[in-house]
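In: For reference, the sequence and a predicted model appear below.
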Amino acid sequence: MPLNTTVGMEKIEEHFAKLSVARRSAATKEPTYLLDIDTSKNVQEESGCIVAVSCSNGSIRLYNKETLSLLRELNKQPGFFNGVKFSHSNPHVFSACTDGTVKCWDMRLSGKTPVQMFKGYPSNVLISFDINCNDHIICAGTEKFGEDAVMIFWDGRMSSQSTGPFRPPLGVYSETHSDDITKVRFHPTDPNILLSGSTDGLMNVFDISIDNEDEALIATCNSGSSVSYVGWAGKKYKEVYCLTHDEGFCWWDLTNLDSDQPIPCLKIPDVRRMIKVQNGNLDYMIGGIYHEKADQLLVVGGSNTGTIHFITSGLSGLKYMKSLEGGHSAIVRSFSWNTQDDSLLTGGEDAQLLLWKPGATERSLAKKDRMKIASSLHKRVKVHSHDSYKSKKKYI
């Protein structure tokens, strides 16, 4: 975990202090929660990047990043979308669905039907997914069904040799989690390293280049609670962290996995109890941002009235840094940090997509009231199972 130098912290605080709303998406016919956001990495419209948003009404909306104008809406399909992710190298956007498929859409087309579907096994309900950095492998995590919660793998490369409407799995991991697999995240630069989190309380790190699941398991990190969010941080991304459904935070340093040295670890059962924000309340945690330029991990939380709170993390613990107010009017569920221009996209239960930039001035638009939606969302908050899970690998 990076030490919080005065110069580095001053730069981060100065930058976030200047963030203000630059654009706000226009109202849509159907109010909906904005659950997940991703920005295109290589494909642009004539006037800028494309932003994909997964919505609670079962659709994916595509926006122009600079204007937040709605470009098109990918057709609703049976099932509920869980997450949205752009390809790293081609004009495709993916989303996992509760119908047991990962759908691939070509942004150059109308969006009436996906160009490829990756199908799981019967009874699979996909609740998390990711694509590795070279676009070769897709991984999805499932809800627990019976005694099984599995991670499914597909070959993500588009091929003219593919037969039929569905791409079958390459295989599964079925032994390393005992409950819903809420998050899977590939390493940002190593296509073979995968991180997973589950309501069983565990975060697992795998090397998927190893054929055997047991041998592929590099480390198991026990958060002691139901995991809601996982991420990578640190120089060369040698650190992992998670948030829990009871608003806890855990961090591990994986640098010394092959040695007998103790691995630094930070565990905070409830961030809300130890952090006092400047205005309002810290009601829930959203996720994390690793600020590469400053080598600093920021934990992101929010208030029920729409304020966003940023908290710095270090060896000494967590420290409140800055709040963003005047944007959202309800719970913020999703965000996307752009390392190219240090801008921030946020979405929430007020059905708004916001673009924040340093020193921006927003056009005069009325802030929406909280949307009173009979949401179909089901929060995956479970009582943590205290059944012990034994691994042959290093248990942190």
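Out: Looks like it arrived, so ask away. Bear in mind that the values here come from a model prediction, so they are computed numbers and not experimental data.
In: can we go C-alpha only for contacts and neighbour counts from here?
Out: Fine.
In: which residues in the stretch 251-396 of the chain form strands?
Out: Ranges of strands within the stretch 251-396 of the chain are 265-268, 284-291, 296-302, 308-314, 317-324, 332-338, 343-348, 353-358, 394-395, based on DSSP state E, counting those that start in this stretch.
In: how about those in TSV, adding mean neighbour count and distance to Ile127?
Out: TSV is the format used below for the strands of the stretch 251-396 of the chain (neighbours: other C-alpha atoms under 10 Å; distance: least, C-alpha to C-alpha, whole Å):
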stretch	mean neighbour count	distance to Ile127
strand 265-268	17	25
strand 284-291	22	17
strand 296-302	23	22
strand 308-314	22	25
strand 317-324	18	29
strand 332-338	21	16
strand 343-348	23	19
strand 353-358	23	23
strand 394-395	13	25
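In: closest one to Gln116 among those strands?
Out: Relative to Gln116, the nearest member of the strands of the stretch 251-396 of the chain by C-alpha to C-alpha is strand 332-338, separated by 25.4 Å.
In: okay, the angle between the closest one and strand 308-314?
Out: Relative orientation of strand 332-338 and strand 308-314, computed by axes from the mean of the first three to the mean of the last three C-alpha atoms, to 10 degrees: 60 degrees.
In: For strand 332-338, which helices and strands make contact with it?
Out: On a contact count with 3 or more C-alpha pairs under 8 Å, 6 or more residues apart in numbering; DSSP states H and E, strand 332-338 meets strand 34-45, strand 284-291, strand 343-348.
In: Rebuild those as TSV, extending it with distance to Gly141.
Out: Converted to TSV, these look like this (distance: least, C-alpha to C-alpha, whole Å):
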stretch	distance to Gly141
strand 34-45	16
strand 284-291	18
strand 343-348	24
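In: among these, which is nearest Glu10?
Out: Ranking the helices and strands packed on strand 332-338 by proximity to Glu10 (C-alpha to C-alpha) places strand 284-291 first, at 13.4 Å.
In: same for the closest one, what does it pack against?
Out: Strand 284-291 sits against strand 227-233, strand 296-302, strand 332-338, with contacts defined as 3+ C-alpha pairs under 8 Å, 6+ apart.
In: And the contacts of that strand?
Out: Outside strand 284-291, the residues within contact range by C-alpha atoms under 8 Å, 6 or more residues apart in numbering are 229-234, 243, 247, 272, 296-303, 332-334, 337, 339.
In: The structure to be compared is supplied as follows:
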Amino acid sequence: MDVATLTKTSSLLLPTGSYIYKIVPVEQHLAAISSDDSLRLVDPTYLQELSSPRFSQVHAGVTCLETVAHDNHALCTAGRDAVAKCWDLRSGQTTAEFRDESKAPFLSLCNSDYHCVVGTELSHYQASVVLWDFRSPLRPIQQYVESHNDDVTVVQFHPEKRGILLSGSTDGLVNIYDMAQPAEDDALIQVANHGSSINHANFLSNSQFFAISHDENFSIYQLENVDESAAEAPRVFGDLRPQLECEYIVDVIPSLDSGETILGAGSHSKQHLDLTPLRFANNQWALDTNNALRLPGAHGEEIVRSLCFNPEAQTIFTAGEDGLIGAWLRAAAAGGNSQEHMLEADAYTIPSSSKKKKKRNSAGGEGMKASRFKPY
């Protein structure tokens, strides 16, 4: 296993006890959201906050941060105040706001060239996936309110077919929607019953998607009707903790170009973070633990919340519940076995029930109730 070297850390002068929830690369900078409800731009070379622009409190309970697909000078955030916002990085001002009449807290966020989508917390016996058009942000164009019966923790667009949307929930389901269909029953084209509360889910390729639950069980699923052939059975890895000698999964960062995905697996008791490649070879996905990259020390006994890559500088950035951002440089591999592919992953991205209809399940029996495992 190769080892990365910590080159610098920064607290960003956050209040004592603050967590950093997420970091993303934007333009030539890093952006970070934290538990003091701030949005900060950071110089990645020195890990210092930029003096301009300055952002006021972005939400009353910020939860999400994403880059904006159609604007390199913008970021999108969402919060427990049931608002999603787009921010202009040059002026520090909001350019659009998205609100939902239910006022349920927003827990997940994604966007495409034309659409902004959020997933909500369960509120008044309803958990929703809400869609807006960027060109008409005043009211949603669609809401899926019957497809999940608990908090919607993940929403993601298909990397090429932008009319295909994925959502994951603490009800254990990963849903696939065709946004071109106006009725929710018709829009819901596939349901994978993962069996426990969804923490991470995304597309691995044009025809496959994955899910990792809060109890770290990992499976890869085939999109149905992609080539009109019968869907393959899921590739079930099971609990990743004994396989990767970890206690939690930080993030899963797909790279459609390289055909390789990176799993960030952390251990707060052993104080390290491992970046393990997931590769597709011989018609099967497999974890390449022999070529994992270890970040020793990581964020000490605190949980690592987010990571992203700068492939050009061969630098890895991490952020955690200690309120710090760390910059790591990949050390030369022993014996000349270089880890150049480790930093090729693209950081695009890169946390009671209602009456429910029957679902078409691609895994598990029809209508099978998902077992529950709440996040820490």
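Out: Perfect, thanks for sending it. Remember, it's a predicted structure, so these values are computed and weren't measured experimentally.
In: Can you give me the TM-score here?
Out: With the length set by TM-score structural alignment, normalised by the length of structure 2, the two chains reach a TM-score of 0.79; 333 aligned residues with a C-alpha RMSD of 2.8 Å.
In: Lys22 of structure 2 maps to what in structure 1?
Out: For Lys22 of structure 2, the aligned position in structure 1 is Asp36, judged by TM-score structural alignment.
In: what about the helices in the stretch 101-250 of structure 2?
Out: With helices called from DSSP state H, counting those that start in this stretch, the stretch 101-250 of structure 2 shows them at 184-187, 240-244.
In: how far is the shortest one from where the chain is centred?
Out: Looking back up the chat, that one is helix 184-187 of structure 2. With C-alpha atoms, centre = their mean, to the nearest Å as the basis, helix 184-187 of structure 2 stands 25 Å off its chain's centre.
In: same question, the last one
Out: Here helix 240-244 of structure 2 shows a centroid-to-chain-centroid distance of 20 Å under the convention C-alpha atoms, centre = their mean.
In: Going by neighbour count, which residues in that helix are buried?
Out: Neighbour-count burial for helix 240-244 of structure 2 flags 240-241, 244 (criterion: 16 or more other C-alpha atoms under 10 Å).
In: Equivalent analysis for stretch 355-365 of structure 2, please.
Out: Within stretch 355-365 of structure 2, the residues that count as buried by 16+ other C-alpha under 10 Å are 359-363.
In: cool, stretch 166-183 of structure 1 as well?
Out: For stretch 166-183 of structure 1, by 16+ other C-alpha under 10 Å, it's 166-169, 172-173, 176-183.
In: Of the residues you listed, which is the nearest to Ile131 of structure 1?
Out: Lys183 (12.3 Å).
In: measure the closest one to Asp36 of structure 1 for me?
Out: Distance, Lys183 of structure 1 to Asp36 of structure 1, by C-alpha to C-alpha, to the nearest Å: 13 Å.
In: Repeat that for Gly287 of structure 1.
Out: For Gly287 of structure 1, the distance to Asp36 of structure 1 equals 11 Å [C-alpha to C-alpha].
In: so what's the counterpart of His70 of structure 2 in structure 1 closest to, chain neighbours aside?
Out: In structure 1, the residue paired with His70 of structure 2 according to TM-score structural alignment is Ser89. Leaving aside its sequence neighbours, Ser89 of structure 1 sits nearest to Asn42 (C-alpha to C-alpha, 6 or more residues apart in numbering; 6.2 Å).
In: Ok, Ala201 of structure 2 next?
Out: What sits nearest to Ala201 of structure 2 in space, not counting adjacent residues and going by C-alpha to C-alpha, 6+ apart, is Ala211, at 4.3 Å.
In: Next, the contact list for the one you found, please.
Out: 174, 194, 198-202, 217-220.
In: now swap in Phe157 of structure 2 and tell me
Out: So, once contact is read as C-alpha under 8 Å, 6+ apart, Phe157 of structure 2 ends up touching 110-112, 163-166.
In: do Trp337 of structure 1 as well
Out: Counting by C-alpha under 8 Å, 6+ apart, the residues that Trp337 of structure 1 touches are 289, 343-345.
In: how near is the counterpart of Leu131 of structure 2 in structure 1 to Ser40 of structure 1?
Out: In structure 1, the residue paired with Leu131 of structure 2 is Phe153, using TM-score structural alignment. Look at Phe153 of structure 1 and Ser40 of structure 1: by C-alpha to C-alpha, they are 23 Å apart.
In: on that earlier part again, out of the contacts of Trp337 of structure 1, who's nearest Ala219 of structure 1?
Out: Using C-alpha to C-alpha, Ile289 comes nearest to Ala219 of structure 1 of the contacts of Trp337 of structure 1, at 22.6 Å.
In: Tell me which residue of structure 2 lines up with that closest one.
Out: Ile289 of structure 1 maps onto Ile253 in structure 2 when the alignment is built from TM-score structural alignment.
In: measure the aligned partner of Ala230 of structure 2 in structure 1 to Ser87 of structure 1 for me?
Out: Using TM-score structural alignment as the criterion, Ala230 of structure 2 maps onto Gln261 of structure 1. According to C-alpha to C-alpha, Gln261 of structure 1 and Ser87 of structure 1 sit 38 Å apart.
In: Give me the more crowded residue out of these two.
Out: Using other C-alpha atoms under 10 Å as the criterion, Gln261 of structure 1 and Ser87 rank with Ser87 on top: 23 against 9.
In: gap between the more buried one and Trp105 of structure 1?
Out: 10 Å.
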